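K.L.:
dropping the sequence and predicted coords here.
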Amino acid sequence: MTEAILYSFRRCPYAMRARMALHVSGLAYEHREVVLRDKPPEMLEVSPKGTVPVFVDAEAGVLEESLDIMRWALRHRDPENWLKRQDDELLAANDGPFKHHLDRYKYSTRYDGVDPEEHGAKAVEHLRVLEERLTMAPYLCGEIRGFTDIAVFPFVRQFVNADKAWFAAQQLEGVTAWLKSLTGSDLFTVVMAKHEQWKAG
């Protein structure tokens, strides 16, 4: 039995980026797939806030933030040198304003008095910053994928999938090619494998 445990949900972008970092690092762990409407008490015991991912390890303790999980795994082994390609400004913009607009664009019925078109347009403004960066190199921090790419693209994927035809009309060719490269990678295919809901015993 492996010592480390990851509580995850397949479609959660936070969990996706944690799984990719763990996989590329080669660290062994037990994958426990969570159904969000039926969260296991074992997860809630170690992380009462009830969100995924949650990583539990004797050395790391309990890590409840996906970026912390990524950095912890990559500090142990980072074969592609992802940690050398971090852009704190892009990461903050993705997890802050872009995620704010993404939620209100894709899940507008969950919020009172929001205009999904307005939030979609605001999200595209953020993507145009990525587009400008991607005119200079195929990835956000250079010629090969790095930490920032892996941390950001699951959210961009979620935004694009909400309305692919509308997104195509925005003419973000660089973002489209970058996203296709990352979602078409062997790494993404591996971490998106389906798992049955985990239950103790």
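P.N.:
Right, received. Where do you want to start?
K.L.:
only C-alpha atoms from now on, for both contacts and neighbour counts.
P.N.:
Noted.
K.L.:
helices or strands up against the lengthiest helix in the chain?
P.N.:
Longest helix in the chain, counting residues (DSSP state H): helix 116-134. Contacts defined by 3 or more Cα pairs under 8 Å, 6 or more residues apart in numbering; DSSP states H and E place helix 116-134 against helix 99-106, helix 173-183.
K.L.:
any buried residues in the first one, and which?
P.N.:
Of the residues in helix 99-106, those buried under the neighbour-count criterion (16 or more other Cα atoms under 10 Å) are 99, 101, 102, 103, 104, 105, 106.
K.L.:
below is structure B, check it against A:
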Amino acid sequence: MSQALPILYSFRRCPYAMRARLALLASGMRCELREVVLRDKPPAMLAASPKGTVPVLVDGGEVVDQSLDIMLWALRRHDPYSWLAPQAEDVAGMLALIDACDQHFKPQLDRYKYPQRFEGADASASRDTAAQWLRQLEARLARQQYLCGSHIALADMAILPFVRQYAHVDDGWFQEQGWQRLSGWLASWEQGPWFAGIMARHAPWRAGETGPVFPDEAAIARLRHLVGETATIGAQT
């Protein structure tokens, strides 16, 4: 009897779920994908992780319910694109950069994108505070092709979904900032195989059903063909 696949509870547009799916795609660690409707969360997900947010990975008796931990769970098993071995940084340095995104940039992003959810929030002020951190990323990208060297790594893929969310609050304003390298880094990812590989639409999962396998063999093969050994974000150059 074949062993049951791990289960990933996910929501297509959630940046935390996106980063988890990116690492699963890169590693080739297959799972059963269960697309969640956030206003009607499955009891099975809540039983596994009462915090009630996606992503949640269930692997037998093990529950991993933090997006970065899911990334590390997958990549420590198989890391063919060397996301845990960047050229100009170590894992601790990447984790510190991701922590700055999660603890400092993300709260300002939320107040910029959803000011109505926060009493007294000033969307413009939060936008500008978040922009200070993005300028640091722009400076990094002025020195090297990706955040931690010459190839994409964990830090890029953990941060890109949140920069995407920020940029699309007001695309015109974002483009006016003159962040040429940051904008190019983001556009290359959005137009390339990594983004395409995680953004297929799936019907919401219902109890008793089996969700689709993610990533499927076709997606993994297509990624290897387009990206090859260069591990670039966008199309092969």
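P.N.:
Here it is on my side, so go on. Since this is a predicted model, take the numbers as computed values, not measurements.
K.L.:
any chance of a markdown table for the helices and strands packed on helix 116-134 of the first structure, columns distance to residue 144 of the first structure?
P.N.:
Listed next are these as a markdown table, based on distance: least, Cα to Cα, whole Å:
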| stretch | distance to residue 144 of the first structure |
| --- | --- |
| helix 99-106 | 25 |
| helix 173-183 | 11 |
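K.L.:
map residue 187 of the second structure across to the first structure for me.
P.N.:
The pairwise alignment with the first structure assigns residue 187 of the second structure to residue 180, based on TM-score structural alignment.
K.L.:
no no, residue 148 of the second structure
P.N.:
The criterion is TM-score structural alignment: under it, residue 148 of the second structure has residue 141 as its aligned partner in the first structure.
K.L.:
quick one: the strands in the second structure?
P.N.:
7-10, 31-35, 56-59, 62-64, 213-214 (DSSP state E).
K.L.:
what separates residue 27 of the first structure from residue 4 of the first structure, distance-wise?
P.N.:
Distance from residue 27 of the first structure to residue 4 of the first structure, counting by Cα to Cα, to the nearest Å: 9 Å.
K.L.:
looking only at neighbour counts, state which of these two leads.
P.N.:
Comparing residue 27 of the first structure with residue 4 by other Cα atoms under 10 Å, the one with more neighbours is residue 4, at 18 against 14.
K.L.:
map that one across to the second structure for me.
P.N.:
Residue correspondence, TM-score structural alignment: residue 4 of the first structure in this structure matches residue 6 in the second structure.
K.L.:
residue 159 of the first structure now?
P.N.:
Using TM-score structural alignment to pair residues, one finds that residue 159 of the first structure aligns to residue 166 in the second structure.
K.L.:
any idea how far its match lies from residue 144 of the second structure?
P.N.:
Look at residue 166 of the second structure and residue 144 of the second structure: by Cα to Cα, they are 22 Å apart.
K.L.:
with neighbour numbers in mind, choose between those two.
P.N.:
Residue environment comparison for residue 166 of the second structure versus residue 144 gives the larger neighbour count to residue 166, 23 against 15, counting by other Cα under 10 Å.
K.L.:
which residues in the second structure form helices?
P.N.:
Going by DSSP H, the second structure shows helices at 15-27, 43-48, 67-75, 91-100, 106-113, 123-143, 154-167, 171-176, 180-190, 193-198, 217-227.
K.L.:
from those, which stretch is densest packed?
P.N.:
Stretch with highest mean neighbour count among the helices of the second structure: helix 15-27 (a mean of 25; mean count of other Cα atoms under 10 Å).
K.L.:
quick one: that one to strand 31-35, angle?
P.N.:
Helix 15-27 of the second structure and strand 31-35 are oriented at 160 degrees to each other (axes from the mean of the first three to the mean of the last three Cα atoms, to 10 degrees).
K.L.:
quick one, helix 15-27 of the second structure and helix 154-167 angle?
P.N.:
For helix 15-27 of the second structure against helix 154-167, the angle between stretch directions is 140 degrees (the same axes, to 10 degrees).
K.L.:
ok, the nearest residue to the match of residue 159 of the first structure once chain neighbours are set aside - contacts?
P.N.:
Once flanking residues are discounted, residue 166 of the second structure sits nearest to residue 109: 6.2 Å by Cα to Cα, 6 or more residues apart in numbering. Contacts for residue 109 of the second structure were tallied using Cα atoms under 8 Å, 6 or more residues apart in numbering; they are 126, 127, 130, 166.
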